[in-house]
Each structure stands twice: as structure tokens, then as C-alpha cells.
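Undergrad: The amino acid sequence is not available; the structure is as follows:
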């Protein structure tokens, strides 16, 4: 028995050793689980803090100011209106935002189209001096303004004369101008812009010459100190603001030249953010800096919505991120938008086509779907006067008959004061732009020009004389492609800050 007992003892001691080993393993497993859960809790707490922090800071404008007559929503990409505001509220005064009590103004604006493939993007700048139609907009007391014709684009932001500005009115105006539904609107003021440039550690810009204080403020009597040296340099904070606001002393001092510099700046900013990476460590300070002085539409008024939108942009290729200005020409001291070139650009956005004609809709390839048949032109209730702007006999009568065939009322025909017109010209009075566009569908390539006199007139040019059969009602005044000069003038976010940059 003794032998038997001595023989069993080692076996019993081995069992205790195995049990201790199992307990040690279970202890390590529990500790590992506790550590993992702790890390998850900390991570969740960090995300929760981020959401709480951002959710508390995000300011949204009132959606009641948006028009009830909006373009149809589209599944083709997203459209984001970005407005740079020199609002006079908060710390903006210290950064050059103006006098206390003054009204907020729009300093710059562009419509960013993010294509459905999330690899392409196009930003279209609208000059602040561009003459546009401003639709009815809501005032602070809840009443609505009457539509305005031939008004400066940036005046839409000042409707209501509040210090914060009127983003909803600017969005209504952009939708009226483009026929494109704006999915989101973001307003960034001086404080938010300055903070953003500091967080990324500065943005690379290019100057063609030395710039002095008088160039930034033409009301100065002396040249003042040099604020920028010629060449490439990094700017942030106040210096970044000075760069994007600089207008006088470079080139022709026009807003168009400043737009070119602003596009180069935004391109360089995107390049810097992309090079740093959208990691949580980078995203947190970047987002925190941006939202503190940013106003958004209700669709971006929470942290999860905003972060989801920002992260949806991470795969966009810098080479496929382009910047253009809406086709324009000078009209006295102001800027007129050139048609039908601008319409071709807006049509490309609606159809998710790049300015180079590429389909960036992200759809699977296959047999192309047939193009829908064009809607017939109906001129019921529209009165038009027709003039012959060429030496071709009987052209006005020919054009008049084409209009009558489609239901238009022709109020008269005559010979124009000049008979050397190359392209047909359509003039329209206040509130008659939509009818003028219907007329233009019969005359492909016609120039649309607004005026102060009421009524619509068509002055036929050599283009119609060469192809009078074009007025069949089956054509459109919108070119099938974006004009090559628009595409050729585009800036890529991958470009050097000194390349493809016109200073007016």
C-alpha cells in the first residue's frame, strides 16, 4: 500500500501543477480581456468625446430659408457649395473682418462637385461681381424678398443685412444659376480659415513679385512694409488670409486674378492634407479647428454626418481634382456669365461627366443606354421680335416662321442696325430668362444676353444663315461638351503652386 501510495503521490502532485497552470492561463486570459476591453472603452470614449465636442461646436443655418422650387435631387455625385465669409462676428475683427455691426459679406464662393466614383472632383468658382438673377430669399423676420434681376452674385449673401450673412439665399441663387441641386453648404469665416492653415502647418503659395501693405489696402497713402517676398513660401494664419484676399498690386487687380490665386491655395491645402493623411491623430485637430468657426446646412449639423462626409473624400485623386471658373466676360465694370458655355458646364455636373468628357459616375461598364429623345419646343405664350443681322435677304422671315411653327408669337421682323453678326444673339428683359432659353433651343450656339428693356428679341447671325434647318426644335442651346477653353484652363490639385496661374 505504501508503494502504491508513493506511486500515486507524483500523479496527484502533477494534477495540482496542471491546475495551477490552467489557472495562470485563465488569469492571463482575463487580464488580456480586461486590457482589450479597457482599450475599447478608451477608444469609444475618445470617439464619444470627439462627437460630443464637434456636435457642440457645429453651427447650422436655418433650412426655412431654402427655396421650395429647387432642382431635382440626383444620384450622380454630390454638390457642395463652399462660401468664404468675412463675417464681422467673434474674433474675425482681429483678422481683418471689418467693423463691429457691419453686415456679413461673401468674399469667395465655389461649387464643389464630388463625382459618384469618389475619385474625381471639380470646383467651379463664381466671381463675386458676376451679374446673376437672385430668387426670392427669406429675411430675418420671416418675410421673403422679391426676385432680383442682374444683381451682383455676392449680394445674395448680404440679403437681410445680418452680421452672419445669408447662406440660404446664396444657395438658392446657385441652384437658380446652375440648375444643379446643392446637397450641402459650408460657410468658413476668417477665424476658421486661419485656424485651419495653422493646424496643417502652413500652405505653400507662389508670388510673382514682392507685395507690400498698400497692395493689400489700396487706401494707404504709402507703400508700407513688405508682407510677401517674390517666389514660393509657406503661409498660415493671418498671412494666409492676406494671400487669399490680395487683389490689388498684382496683375490687373481684378477679382478674376484673385480667384486664380484662391484656387491655387485651396489646391495646395488639399495636397498638404492628403500628404499628412486622414488618420485619427491628424483628423481630430483638423476637424476641431474647422468646425469652431464654420456654419453648415442642416444636413451636416452633427459630428457623424460631418465626419462621414469628410471621410468620403479620402480616395479622391489630386490629379483628378480640378478647379475652373465659370465661363465669363466683362460687362462694363462687372462680369457677365457666358452662355451657352456655362450651361454646358452645369450639364456636365448634372450628368457626372468630367470637363474632359469622361464618365465618372462609378457605374459598371456595358452597353450605353440610349439618349432620351429631346423634349419638343413649345413657345405658347412667348412673344419674340426677330431681326436679320446679316446681308442674307429674307432671313428674318425664315427665323420668324421657325418660331411660329413651335407656337411662339412673333411681334415683328426687321433688319438689324448692323448686318455683320456672326452668331445669333438673343436678348431678354427682367424675369424672362427661362423663356429666352426656350427660344435659344431653336438656335444652337446663340448668345443669351440680359438687358433692362422688357421683351425678347432674336437677332439672326451668319451661323443661322449657314444652317437655317437647325431651328427644328430637336436641338438644344447647350453644347454636348464643355468648351475646350474651360477644360484647358483648369488647375489640378497636383499642380505646382506656380504653374497654370494667371494673375490677370
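TA: Received, thanks. Everything numeric in this text was worked out from a predicted model, so none of it was measured.

Undergrad: Please make it C-alpha for all contacts and neighbour counts, starting now.
TA: OK.

Undergrad: Tell me how many other residues crowd residue 189.
TA: By other CA atoms under 10 Å, 27 other residues sit near residue 189.

Undergrad: Is it correct that it is in contact with residue 294?
TA: Yes - with contact defined as CA atoms under 8 Å, residue 189 and residue 294 form a contacting pair (6.6 Å).

Undergrad: And the strands in the stretch 351-500 of the chain?
TA: 383-388, 409-415, 425-428, 447-450, 456-460, 491-492 (DSSP state E, counting those that start in this stretch).

Undergrad: wait, which of those is closest to residue 221?
TA: Closest to residue 221 of the strands of the stretch 351-500 of the chain, according to CA to CA: strand 491-492, at 36.0 Å.

Undergrad: Give me the contact list for the closest one.
TA: With CA atoms under 8 Å, 6 or more residues apart in numbering as the test, strand 491-492 has contacts from 263-264, 267, 318-324, 500.

Undergrad: Quick check: helices, which of those are part of them?
TA: Residues of the contacts of strand 491-492 located in helices (DSSP state H): 263-264, 267.

Undergrad: And here is the other one:
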């Protein structure tokens, strides 16, 4: 991506792709969807486990033995800074890896590569009373940044590539979660705090343990709807209306794509969101007893592969406890703004960037400020007093560019830099005003100076450039730091299509 100025001041530096650093995972196109559902349910369950059964250390040991982690060395070094949003962001990936007995449930060759058809970013707001899961369709055309391969080398950036191909980078049986995480951070400008992968087998066991999940079908569904390669329609798998499913039946439900609506992945996402919502309802309403808790937590941890940040029972429990106060109505499900581009899905702008900006500002789907306690005035909310006082820009020259359509940002950023003794060499508009995230470009040997600038602009990305100098290109994330409801509003179409975890089970189940 190249940034240039239109006004007078500084010279524009060409932006190069972020350095390497990706991760152990990979993905491509696939046809299955493992449900991240299990993830949220498990979080709620374990939180209750901790609160209600203190002192059972043996449970921790058992859970620790279940948890698998993926290596962190594949996570990009060029990522949004911690604090890009006040809330927490959890990437949930559904994997149809055929290893560990999964091939018996999902079909396919046990030696096939790991694939992912289901992914959503769960944003837990800073007030810890609201959450939203944003689904990314598998066929969405995105930029996949450099990712690490099994031999230690790194791929080159790929543009206009289907989102689920990130998980297949490296063509390994277990997939490449780190590459999907890198791709989501590139797409959203939000730092992913935790990544969780859920497989077929663990998901099926989880639905068995909770005693089944209520679902709804808009019409009868046949074997041919699950497998369009059949020459006949086959027998009925599901009858129209409400019913309870578990195990293989639950997997069949979340995988159904054809024969409902327009047969698209978008319609399947709607039904999967309804399934996750129903699963959460079941877990929260079950009145969990100690005899139910261990099997549920056991099934949950067996189904997961996590980043090292959640690699122990203690860490998982700590995160889970942060979710206990989120009620069903404040748990929302949405899909990124999209449109068809041939047989693929294209991201709709500026609506998608507006959605990410709302999450950065902790603005809920229905327009509420869920940022928790704030310190300082609105104009300075993005810089904490402790960090603010420590930043010194003496001897550092910075050129400022406004990469948004919001007026006055350059002057505002220049004033902030001046207050910390940076030398602002000029302000100007960037060549394009569609930057979602603030970017700091730096020349050879100038990364430490760029990092000093970044302390004043939480969430900014650092990009190395070939020519000397530091350019600050302001993005929408900076434009919305004032947290005004108007500038951080979730696009109407996204809000109108949102599902609440307490919503009507039989509504909004297909597309087309």
C-alpha cells in the first residue's frame, strides 16, 4: 500500500508490506464449519466452575492435560498494538482437521490438510457486560499477510485471496491458526488477544454433554442438502421447525448449506449464529451442578487448540470469569458488511471500517458506550496519563498525514506531538482518505523513534519504508477517539441484521 500527500509538507514514503512473522496454522477452502460455539459456552461454563467449586486442584490438572497450544512464533511482529481497543478480542476458528478421530465425524481423508470454514471475532467490551461476535464468511476476499511455513520460511503477501485459505497455509493436517490471526489483525486493525481453534470431535462431545441444543429449520432438510454430490435426495435428516440436536446431528446442522435459501455460506452463517446463541442459552439456563461441570469443562478443553496466552486452566478460567456478567440480550451476532463478487464475497466499505471503528471505541451494536470507566477528556482518552507523561520526542521529526475524511485530525495530532517535544515537519492529506487504522512509516534504523510516536497513538501499526523519515498517517481509529456516537455508529444494515442470544430461535435462518 502506498501513501502520499497532497498538500505541501513532507515527502511521502512508500509503504512496504509488514515484515514476516506469521504462525503455525494454515487453511484454504473447505466445506465444514466447526463451531466456535463451543468456545463461548466453555468460557461461561468454566467461570461457573471456578466460582462454584473452589479448591478442586485436581480439576485444574485434568484440564491442563487436555489443552493443546499452537506455537506463537508464527504470529506477525507487525500487528496492532495492545490496547487497540479497551475491550478484549478473541478469534474463534472452526477446524475440520481430520486428525484425532475427527475424520469419522467430518468425512474426508485423515491425512488431508487442516481447513477452516467458520471464523468469528468475539469482542468482549470493556464494561464486561456486552459482547459481539463478528462472522467473517469463508469466501471473503482479503489480504493475507506474510505467514510462517513449516520449514521456517515466510510467505509473501497475497491480495484478493479467500479468507479461509489463510488457515491452510503450509498444507499441514492441523492447519495454521497463526496465519488466520495475522489475517484478521490485518483486516480489522484490532489486536487479537486470544485465538481458539475448535475441532469436530470436541464440538460433538460438548453438545452431548449439555444434553442437546435446540435448533430450528425453515423447511425439511434431506441427505442431499448436506451432500450435494448425492444422485438422489435421500432421506429426511431434519424436519421443519424446532428440535433438539447433539453429537453428529449437531454437526450436520451447523454444516448444512444447500437446499435452504440460496444455498450460500451466508445463509449457513445465520444458522450457525442461531446455534451458538441456543448453546449459550442452554449452558446458562441449565443450573449447572458440580456433577455437570467437570464433564462440560473436560469436553470443552479437549476440543480446543489455543494460543499460548490461554494455554493453562488458570489462564482460561481467568478469561472465562470476565464473561460471567454478560447476559443473553447483550450478546450479539453479526456478519461483516459484504456483497457478492462473482462466486466470492467482497467486503463493503466504508461500512466494514465503521464496524471495526465502533469496536475500537467500545460502541455496542445498539449505540451504547460500553467502554467502562474512562479517564481524561474525550480528546485525550486515547492516551493514558501514565504513558502520556513518559513520552519524549526530542530530536524526532515527524510528518503528519490525514488518511480520513474527518477534518482537523492533522492539527490535532500535530498538537499532541508538539506537546511531547516531537518536531512536526508539516501536515497534509494522505493520497487516500480510506485508512481504517493509523500507520507509522519509518526509514532504516528508525524503528525506536517510530515506537516513541506509537505510544501517543494506541492501535497504530508500524511499517518499515525504504527511505529515511517518519510519516504518521492518521486512520479512522484516531478519528473516532473522541468516542462520539455519530462517528462510531455501527452501520444500520449491520445493526438491523444482528441476532441476540435471547432472540427468536426460528427467525433469520437463511439468506435469499
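TA: On my side now, so go ahead. Computed from a predicted model, the values in this text were never measured in an experiment.

Undergrad: TM-score for these two?
TA: Once the chains are laid over each other, their TM-score by TM-score structural alignment, normalised by the length of the first structure reads 0.71; 383 aligned residues with a CA RMSD of 3.1 Å.

Undergrad: sorry, back to before: minimum distance to residue 351 of the first structure: which of the strands of the stretch 351-500 of the first structure has it?
TA: Closest of the strands of the stretch 351-500 of the first structure to residue 351 of the first structure is strand 491-492, at 20.9 Å (criterion: CA to CA).

Undergrad: Contact partners for the spatially most central residue of the second structure?
TA: For the second structure, the residue nearest the mean C-alpha position is residue 121 (2.5 Å; CA atoms, centre = their mean). Counting by CA under 8 Å, 6+ apart, residue 121 of the second structure touches 89-92, 133-136.

Undergrad: before we move on, what SS does the aligned residue in the first structure for it have?
TA: Under the alignment (TM-score structural alignment), residue 121 of the second structure maps onto residue 111 of the first structure. At residue 111 of the first structure the chain is in strand, as set by DSSP: H, G, I helix; E, B strand; the rest coil.

Undergrad: For residue 111 of the first structure, give its distance to residue 297 of the first structure.
TA: 14 Å (CA to CA, to the nearest Å).

Undergrad: try residue 328 of the first structure
TA: 28 Å.

Undergrad: can you pull out the helices in the stretch 201-350 of the second structure?
TA: Using DSSP state H, counting those that start in this stretch, the helices of the stretch 201-350 of the second structure run over 223-226, 247-255, 265-285, 290-302, 313-321.

Undergrad: That should have said the stretch 351-500 of the first structure, apologies.
TA: Ranges of helices in the stretch 351-500 of the first structure, per DSSP H, counting those that start in this stretch, are 395-405, 433-440, 462-466, 484-488.

Undergrad: With mean neighbour count added, can I get those helices in a markdown table?
TA: Below are these laid out as a markdown table (neighbours: other CA atoms under 10 Å):
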| stretch | mean neighbour count |
| --- | --- |
| helix 395-405 | 20 |
| helix 433-440 | 20 |
| helix 462-466 | 19 |
| helix 484-488 | 14 |
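
Undergrad: Out of these, which gets nearest to residue 289 of the first structure?
TA: The nearest among the helices of the stretch 351-500 of the first structure, by CA to CA, is helix 484-488 at 33.8 Å.

Undergrad: and the closest one, which stretch of the second structure?
TA: Mapping helix 484-488 of the first structure onto the second structure (TM-score structural alignment) gives residues 492-496.
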